[in-house]
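# This is a predicted model, with the sequence first.
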Amino acid sequence: MEKKILVIDAGTTGIRAIIYNHRCHILSQAYTEFPNYTPSPDRVEQDPNEIWDATKKMVNQALKALELRLNDISCIGITNQRATTVLWDKETGEAAPRAIVWQDTRTAKRAEELSSVWGDEVYSRTGWPIAPVYSSLSLEWMLNDSAALRKKADEGKLAFGTVDSWIIYRLTGGASHVISASNASVTGSYDLINNQWYEEWLSALNLPLSLFPEVCDDSGVIAFTDENVIGGSIPICGVIADQHAALFAQGCTEPGMIKCTHGTGTFLDMLIGDQPIIEPSSGVCCQIAWRKDGVTHYALEGYAGCTGSAVQWLRDGLKIIDSSKESESVAQKVPDNGDVYFVPALTGLSAPYWDSFARGALLGITPGTKRSHVVRATLEGIVYSVRDFIEEMENISGYDVKSISVDGGASQNDLLVQFQADQLGVEVVRPRNVEATSLGAALMAGLGSTMWKNEHEAFAVHRNKTTFSPQMSEEERTELYRKWKVAVERARGWSKV
């Protein structure tokens, strides 16, 4: 019987369970969304129990489609949204409050306050500027908001983790409280220099070390599922954060190789080798790409937190498109943006600005502006957001970007990908399968279970690709980007006005 890998892909808006064979072909998959709660403009929350319930249902659906039981699976891989903060009771196993999602900005003022004292020190150790995306700040907020939770935390009765930690905890019936190295490095709590939880910083935030999970490799035998919970005892052999999974799936295994994922947000990651490069003045993040066989590989990252979700806003908020996919055909109805610029800072600006108080801005509207101009400006805003930090990544890494691999749902939009090639002046390569996060988790799990002997064998499957080459003059590229920079300045600090 051929070996099979079950991947649990726990994204920001939903859960996907996918079964791959040993050639990385998808045999079955099941997907469902779960609610995101926004009780106020600065808050984004999820119910961990709803995430777990969705996980169980999708796993069962994916298995049922092939008439399989869990014990027919060779190993499990997990990939997940990063930095979302989950807190649960060690005694009951129940989630405490709702999880605070990585897009949440309730800790913006706290981040600003801490930056004036701890900014460069924390950046130089964690690889990230102090920002609301920090799980450590969300965790501090949770404990300060509830005397009961604070008491339990001080007594060592609570457990913290990101979504990977929570799913593993539930899959193993509470036997494992772990986090993968890639996920740990994006919590704003991990010391990249000393390769351990950043105890001095956590102490300053009054966060007991007993809250924190054990850090494990991203590939290897990490834990076993509990048969009483999920219907079988299967090794979990790959656990890797979503962007890092996509980087690996795109075959970016040599320093200087780069990928760009267009999802809820847009993330540009460059592998840099086995030593971190941390440059606080750049606004670019450094993180663990993955840890495998005890060897740590690092990556630089720039990201814009609200890009794909800005297109969703066109659909659900403005209601000027019926689906995200329709954005391409609507935008193609006009030859250009009509001098309209959209800064997708709906939840603030990330790299390289790190301005939690920025807000979305639509500029250049005239009586002749049509909905097509607005949609096109939104797609172009995604690309400009990437250009904002790619040059910084080149500067601090020493690598010149010649080609970028793209993935994620929005990468299927030809107009967006062509504009990315035009604005960045580089070749953009799109694989046939743009769902790279789940593939990366499958590869990590297969390698961790020794399904393949090495990376070369794992990557042996041929994948068709489409290449987009630059077609815009340098003069036009420069002028368009100049106006974008002006638009960004108009959007910055808006919620403080």
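Thanks, I have the structure now. From a predicted model like this one, the values you see are computed outputs, not experimental measurements.
# CA only for contacts and neighbour counts going forward, please
Will do.
# Strands of the stretch 151-300 of the chain, start to end?
Using DSSP state E, counting those that start in this stretch, the strands assigned to the stretch 151-300 of the chain run over residues 158-161, 178-180, 190-191, 196-197, 214-216, 219-224, 235-241, 258-262, 266-273, 285-292, 295-304.
# what helices or strands is the first one leaning on?
Packed against strand 158-161, as judged by 3 or more C-alpha pairs under 8 Å, 6 or more residues apart in numbering; DSSP states H and E, are the following elements: strand 86-89, helix 147-154.
# Spell out the residue ranges of the strands in the stretch 301-450 of the chain.
The residue ranges that make up the strands of the stretch 301-450 of the chain, judged by DSSP E, counting those that start in this stretch, are 341-343, 361-363, 403-407, 427-431.
# Out of those strands, flag the one nearest F212.
The minimum distance between F212 and the strands of the stretch 301-450 of the chain falls on strand 403-407, with 31.9 Å, by C-alpha to C-alpha.
# In terms of secondary structure, what does the closest one contact?
Strand 403-407 is packed against strand 258-262, strand 427-431, with contacts defined by 3+ C-alpha pairs under 8 Å, 6+ apart.
# in the chain, which helix has the most residues?
The residue-count maximum for a helix in the chain (DSSP state H) belongs to helix 371-397.
# ok, and here's another one to check against it:
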Amino acid sequence: MAAPPLLLALDQGTSSSRAALFDTDGRPVASASAPLEIHYPADGWVEQSPTAIWESQRLAMSRLEQAITPEQRQAVISCGITNQRETTTLWKRSDGSPCGPALVWQDGRTADLCEQWKASGLETSWRAKTGLMLDPYFSASKIRWLLDHETTASSAAAQGDLCFGTVESWLLWQLSGGTIHATDMSNASRTLLMDLERRQWIDDACAEIGLPKQALPELRPCRGDFGVIQAGLPFAGVPIQALLGDQQAATLGQLCLKPGEGKCTYGTGAFLVVNTGSSIRHSDAGLLSTLGWTDEHGTPTYCLEGSLFNAGTVVQWLRDGLGIIGSAEEVNPLAQEVENAAGVMLVPAFTGWGTPHWDPSARGLLIGITRDTRRGHIARAALEGIALSVASLVELAEQAMEQSLGELAVDGGAAASDLLLQAQADSTGLRVRRPVHLESTARGVALLAGLQAGAISDLKDLVPNRSQDSSVFEPQQTLEQRQRWRQRWNDAVSRSLHWNG
């Protein structure tokens, strides 16, 4: 008897690449990962090697293929790719060689360029068309920087030999043996180059950054035929049938299928995404309007998103910068050594603020220190700082939706911390639900690939199982305590703004 079908997810993240197998109910079967180095050549600069990104993903695929049985390998029927979004790569169409580094989503080197664009009056029209802010976070200014500073990029553009892509496009190019240059609408919606309503590239925006139209990837629905994994690669012959940005994939993986349902993923950053259905919701308070996913015909589901650039990086800093923990797993026990943070607050604006301030010149802040401050207070303040930052995003989303979220689904590596999630419940007043399996990102794109392959008929059929094996955190603070805590936090955040330069 044939083995039940399996779905392959390639999950390319900021600090690692994963390959994972799921069954058609979205249950994890096997996974493997490989690390990925991040480079910080100057203050606010964050970059990676495009070649290293691909090699890391290929290594994760190879490790997974070697770890599973021949029967499981034979049962893999479809592949989906999910990825760190906005991270920008340019390469030569003729030989696939990169034109400079990949500028990571956190990279802020284009802050001055974005300010110039704002001063020239571009922000209003770009925000209206794209749903995004004119910020270094998004791909447009990164492309312009590479064209201005990498001679191989400008030369390739002049010769008609340039390809632009975010990470999923770069991986698809590699997986297809250089035969497919395409992207999906969820990733394209994060570039500042796609009209959110028309779901088409914006000619004026491409002209403004100097990107030739022939360098753009083909814009496709999130589900469809993206070719097959080429011979000689792990999982050769498996059809690629879904592409999805990581935060949209996590939202789908958490089965946030109805308007008003939302999730927060705690990874390198923290990202709140709320389903708004078939309508584009706009926020005047700094939330982003973005495309969640599409069906095979390109019919969209839209979302509101709040973006916090630093979450897991705070824990990394406690380990690598301060040296008060030896591993990320030690932060929770250390924070539990104290009953509270004793007035200490850690504002995690290491590389600037995203939502709602959109201030690339903001910097991190540790405030409230006394002679009695201990390592545990700082560790607790770090976790609470992540939760309080997300609480501000939740408040803005509820205002834009004109309704309470009621419940917040959570995932990502830092969601393993009970202390963080209790702080999240206390700071928002919401019930917080953590699934037993935290890697919702890979699950989401696997489910989308399964839909396209015909192995899954309707994701709604999986919703009744959503609450099984979940941990739930209920708010324990009074409204008065929450408001006082949040006000003190807002005061601390205000001190971190407009700091650098």
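Happy to help now that I have it. Note that the structure is a prediction, hence the values are computed from the model and not measured.
# just to revisit the earlier point, out of the helices and strands packed on strand 158-161 of the first structure, indicate the one that is most buried.
strand 86-89 (a mean of 23; mean count of other C-alpha atoms under 10 Å).
# How about the aligned partner of I168 of the first structure in the second structure: what's its closest non-neighbour residue?
Across the two structures, I168 of the first structure finds its equivalent in L172 of the second structure, going by TM-score structural alignment. Closest residue to L172 of the second structure in three dimensions, ignoring its sequence neighbours and counting by C-alpha to C-alpha, 6 or more residues apart in numbering: I180, at 6.7 Å.
# How many residues are close by that neighbour?
Around I180 of the second structure sit 18 other residues, with neighbours defined as other C-alpha atoms under 10 Å.
# Repeat that for T437 of the first structure.
Residue crowding around T437 of the first structure was assessed by other C-alpha under 10 Å; the count is 29.
# wait, it sits on Q243?
Yes: with contact defined as C-alpha atoms under 8 Å, T437 of the first structure reaches Q243; the gap is 6.8 Å.
# Can you report how many residues neighbour S392 of the second structure?
For S392 of the second structure, the number of neighbouring residues by other C-alpha under 10 Å comes to 18.
# Counterpart of it over in the first structure?
Under the alignment (TM-score structural alignment), S392 of the second structure pairs with D388 in the first structure.
# picking up where we left off before, can you tell me which of the helices and strands packed on strand 158-161 of the first structure comes nearest to N49 of the first structure?
Distances from N49 of the first structure to each of these were compared using C-alpha to C-alpha; the shortest belongs to strand 86-89, at 10.4 Å.
# which residues does E479 of the first structure contact?
By C-alpha atoms under 8 Å, 6 or more residues apart in numbering, the contact list for E479 of the first structure is empty.
# just to revisit the earlier point, I'd like the helices and strands packed on strand 403-407 of the first structure laid out as CSV, including mean neighbour count and distance to T307 of the first structure.
Supplementary listing: those in CSV, determined by neighbours: other C-alpha atoms under 10 Å; distance: least, C-alpha to C-alpha, whole Å:
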stretch, mean neighbour count, distance to T307 of the first structure
strand 258-262, 26, 8
strand 427-431, 21, 18
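# and these as TSV, adding distance to G238 of the first structure?
Converted to TSV, these look like this (distance: least, C-alpha to C-alpha, whole Å):
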stretch	distance to G238 of the first structure
strand 258-262	20
strand 427-431	22
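# Which one of those strands lies nearest to K370 of the first structure?
Across these, the minimum distance to K370 of the first structure, taken as C-alpha to C-alpha, is reached by strand 258-262, at 25.1 Å.
# superposed on the second structure, where does that closest one end up, distance-wise?
When the second structure is overlaid, strand 258-262 of the first structure sits 0.7 Å from its aligned residues on average, using mean C-alpha distance after the TM-score superposition for the first structure.
# Could you list every helix and strand in contact with that strand?
In terms of contact count using 3+ C-alpha pairs under 8 Å, 6+ apart, strand 258-262 of the first structure is assigned the packing partners helix 242-249, strand 266-273, strand 403-407.
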